[in-house]
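Undergrad: With the input below, show me the fold.
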Amino acid sequence: MINIAATGHAAEAIERIVPQLVSDDVAGRIMAQDATLWGAEAEEESGKRLGWTEAPAVTWSIIDDVIALRDRLREQGVTRIALAGMGGSSLAPEVITATYGVELTVLDSTEPGQVLRALRDGIEQTALVVSSKSGSTLETDSQKRAFEAAFREAGIDPADRIVVVTDPGSPLDEAARAAGYRVFNADPNVGGRYSALTAFGIVPSGLAGVDVRDLVNEALAASQALREDDARNPGLRLAAALAGTRPLRDKIGIVPDGTHIVGFGDWAEQLIAESTGKAGKGLLPLALQPDSPELSESLSDLQVIRLVGSPRDLDEVADGEVEVVGTLGWQFMVWEFAVAVAGRMLGINPFDQPDVESAKAAARGLLDAIQEPSAPLFTDGGIEVRALGGFDAGASIADAVDGLLSNLDDQGYVAVHAYLDRIGDPEFEQLRDMLATRVGRPVTFGWGPRFLHSTGQYHKGGVPNGVFLQLLSKPEEDLAIPDRPFTFGQLIGAQAAGDAAVLAEHSRPVLSLTLTDPAAGLATLVAAIEQRQS
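TA: Reported below is the predicted structural model:
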């Protein structure tokens, strides 16, 4: 089950909005896949993207095959499952396996160090799941090529170790079957960010050892509860809290506070940002912690939603906050449902992502004509400084940070985009709290390039009040991509440069810092932020 408790403005939104949603039969119409709910302009896309409403029932049919393949791989000596995928293809399996305490190596990066680590960590005992709806995702294709080469070098036939999850008839589907790979097809009528309970979430998690029957059973129970046009419907209540406050609290802080679920905020970031961040409006999700600085700032535009371990009395819920209790299968279904309803409330089509492709196109253009990066404005403390979007970066790192943050208004946010090794350089995440303390405003932190498939849509299409700090490094060791004219280092560099250029085209200020030595660069950057705080 799931329980949603709210106080203050969130409770008022639920009391005011849910009766109208019930009167409009919104719950029943969503679960009946009524594509007219989001307006005429969205109807064509919505009609192709509502398969998630029946995903648990559809997915049940593949569970036996997943378990049988898991057992067969174990008999062949496979003790490690790796996953190559981006966005919805990797975020849900990462949450599922972490919550169930099962190891899964997630490769959702093109950073050379992170790719090399995934390739070198016991390749002889590894099986790889390649997940891509379209089959044309550049990152996933590059990761697949690297693993194929590593398997062959180890004397292993890739067909014995590679499992593919993709939409039927995709380029990857056809190529994988021709190569003799084991293929699981997902429902093409489910968008990537709604795919947690499809083959994209279930296959890698099940192969890694998760009890996926338990997860899908929870989701089946949730889907039944969500069909009811009733004031107690948890999806309607959560939707009202997300998108119905007056004035709208458009920053959504998701805080794990006693929940058994691990990393849920990272998955919810994509679901909320890609679904609502467009047409100059939307909801900006923030994956926070109980001690995050934003929670002590009393921000008028921040809606706090805590994932807690057990229900509490309403008088114990902080004023204006929402508390959610529920198991993972319930949470997936309820949040997907709620965000779809929130899109309707905001007048947004929650199933398209019109600005995601722009950064991809810019990166491909740079890869077609690889050249050296533009000269930096200056170098300070081993950090090359570049600025886009029309602001003065001064002559030092401290000046550059000041120049960027001077563009932040009282309803804005800071986004840190770290095109670094998130496994090898986790200490960079401390910058999020440091910046939030300094500016007293919400700060998001995304590892590049994976955030491009997540919050990247909101950054370009959502409310235009963000400022962007981009971090890159010069890899100690690069890695060629088989049968491609560029390396992983060149690919991630092109992705960062392409995204910065598109943000600047949207009049977003971007401070791009290239760290020649990540450890020394981090120390310089920390000192610059703290210098201005003091």
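Undergrad: From here on, just use CA atoms for contacts and neighbour counts.
TA: Will do.
Undergrad: What is the neighbour count of A369?
TA: Look at A369: counted by other C-alpha atoms under 10 Å, it has 7 neighbours.
Undergrad: For the stretch 1-150 of the chain, which segments count as strands?
TA: 2-6, 80-84, 105-107, 126-131 (DSSP state E, counting those that start in this stretch).
Undergrad: As a check, name the ranges of all helices in the stretch 101-250 of the chain.
TA: 112-120, 138-153, 158-161, 171-178, 199-208, 212-226, 234-243 (DSSP state H, counting those that start in this stretch).
Undergrad: between the fifth one and helix 212-226, how big is the angle?
TA: Angular relation of helix 199-208 and helix 212-226 on a 0 to 180 degree scale: 150 degrees, by axes from the mean of the first three to the mean of the last three C-alpha atoms, to 10 degrees.
Undergrad: next up, for comparison:
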Amino acid sequence: MTDAAAGGLQVTGAYEVPGAAEVLADFKENDVAAKVSAGDATLWGPAAEPEASKRLGWLDLAAESRDLVEPLAKLRDELVAEGLDHIVLAGMGGSSLAPEVITETVGKPLVTLDTTDPGQVRAAIEEKLDRTVMVVSSKSGGTVETASHRAAFVKALVDSGLSEADANKRVVVVTDPGSPLEKSAREAGVRAVFLANPNVGGRYSALTAFGLVPSALAGVDISALLDEAAAVRASLADLDGPAVALGVALGAAYKAGRDKVVIASDGTGLVGLGDWAEQLLAESTGKDGKGILPVAVESPTATGTRGDDVLAVSVGGSLKAGESATAGLDVAVNGPLGAQFLVWEFATALAGRVIGINPFDQPDVEAAKQAARDLLANPAAAQSDEEPVFVDGPVQVFGPADALADAATVEEALAKVLAQIGDHGYLAVQAYLDRHADRRLAGVREPLAKRAGHSVTFGWGPRFLHSTGQYHKGGTPIGVFLQITGAVTEDLEIPGQPFTFGVLQRAQAAGDAAVLRERGRPVFRFHLTDRPAGIDRILTAVETTG
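TA: Sure, this is the predicted structure:
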């Protein structure tokens, strides 16, 4: 069995993964696919059952979410008629990654605000302010980033001359029923409140209101997306279907020691799906000292797509009849975006059973949030810092003094960092910067992977805290962490808070580093006293590090 196809989506190469036959046999013997498809919450063990029993609502969203199509179309027409055609999404993790993929794939403009960097927040709020509607998305209703974004946006509108009541009419809220955000939104008189299915976890929420509301308001035909998911829904229970094939590949690879899944777009129509799948896999499987580390790479030929601990997967949106090439990688998943969402979710749930974890909880995400809150209780402490081990021009270098012994340049520090990676380990580069203004820094991933000979991931903070942050702290303890922070030249106040966005950003970086160190993970930090010059210095050093 080579290819598995249904509903316009095809998975190629899954059954060539060593151990696939054994995993498939287990699925067949225990009727796993049919039980998951039917919403059976017992498949991940007794300890997981209470959580799983209220986290399987994503299975039937292709039908359930059709109730959103008409009201969202009506709301978009109303907004456009009023000249409000610029949509900013304030959301983190599962509340922002799917809408970003959806809108970028179909070419509709959406500004995703999932940062606490003052410059990026200011740019998102101030650009086209007179035409902007902000969608505030938070499942819990208590996400500090989105609450801060909302407060800053309303203040900006009031400062521009609107009344507070009129400013709140520029806000649309997506949240779970009964959340604090629902209460505050209704009291403030926001433009609209959409309640999502509470039986769907954030990373499985692509086809709920969290994924669909901002996408529809940005101009996406969400009914087409639901049609794509519906076309593949009936095949989820089929042992020869694409969702089972992908689940088999992920599970078999993990059992064989290939605990890193490289995800590369093949350039045939999907934009950014790897970033969405990164959260799904990392947060679902990375716990109890186990898990699959997703590595989103630039292309199927990027450095890091090979290795005895790697399963390389290409994703794309089109496939010609009879074509079964995997772009030189191990597995290809090709088909429309709506079907991709559902198949990856199902496959991740199956892989969770193979690994032996609960794919629906995230026990370690809260640790970094609490550490940041502790720092923010004393804003002065959040801004204080230890002395750097050394300074190289615009880059201050921090980390364990013994690990950085004799290093005096960024090149030497990078060599020391890479030397910390053990067999089958990985390096996580975590950039607490502006992912638009400072986007050049993402270019460090591939050359670092080339020099390390190990998997290297790159994430923007605090965005990744709601994604791969769970794996970093709860998954296989083989990571080395390099934070990159930067000086804030123009901070931005958060209305109603005793701290600024810059202080919040610093507290989030410091809090995460503290938790990682507590768990025995090596943490280094490069602080850029001048961001453009510091990025230039790091990029130069990466190219010359031996």
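Undergrad: Would you mind finding the match for R117 of structure 1 in structure 2?
TA: Using TM-score structural alignment as the criterion, R117 of structure 1 maps onto A123 of structure 2.
Undergrad: ok so, going back, can you lay out the strands of the stretch 1-150 of structure 1 as a markdown table showing distance to G277 of structure 1 and mean neighbour count?
TA: Formatted as a markdown table, the strands of the stretch 1-150 of structure 1 follow (distance: least, C-alpha to C-alpha, whole Å; neighbours: other C-alpha atoms under 10 Å):
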| stretch | distance to G277 of structure 1 | mean neighbour count |
| --- | --- | --- |
| strand 2-6 | 24 | 20 |
| strand 80-84 | 26 | 25 |
| strand 105-107 | 26 | 21 |
| strand 126-131 | 25 | 26 |
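Undergrad: Just put those in TSV and tack on distance to E45 of structure 1.
TA: Listed next are the strands of the stretch 1-150 of structure 1 as TSV, based on distance: least, C-alpha to C-alpha, whole Å:
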stretch	distance to E45 of structure 1
strand 2-6	30
strand 80-84	27
strand 105-107	30
strand 126-131	22
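Undergrad: Quick check: which of those strands is nearest to L299 of structure 1?
TA: Closest of the strands of the stretch 1-150 of structure 1 to L299 of structure 1 is strand 2-6, at 17.3 Å (criterion: C-alpha to C-alpha).
Undergrad: For stretch 156-174 of structure 1, list every residue counted as buried.
TA: Using 16 or more other C-alpha atoms under 10 Å as the test for burial, stretch 156-174 of structure 1 gives 158-159, 161-168, 170, 172-173.
Undergrad: where exactly do the strands run in the stretch 201-350 of structure 1?
TA: According to DSSP E, counting those that start in this stretch, the strands that the stretch 201-350 of structure 1 contains are 251-257, 284-287, 302-308, 322-326.
Undergrad: A175 of structure 1 pairs with which position in structure 2?
TA: With TM-score structural alignment as the criterion, A175 of structure 1 pairs with S184.
Undergrad: typo on my end, it should be G440 of structure 1
TA: So, by TM-score structural alignment, G440 of structure 1 is matched to G453.
Undergrad: Likewise for S205 of structure 1?
TA: By TM-score structural alignment, S205 of structure 1 lines up with S215.
Undergrad: That match reaches V101, doesn't it?
TA: No - counting by C-alpha atoms under 8 Å, S215 of structure 2 stays clear of V101, with 9.4 Å between them.
Undergrad: The two: who's more crowded?
TA: Of the pair S215 of structure 2 and V101, S215 is the one with more neighbours under other C-alpha under 10 Å, namely 27 against 22.
Undergrad: All good on my end, thank you.
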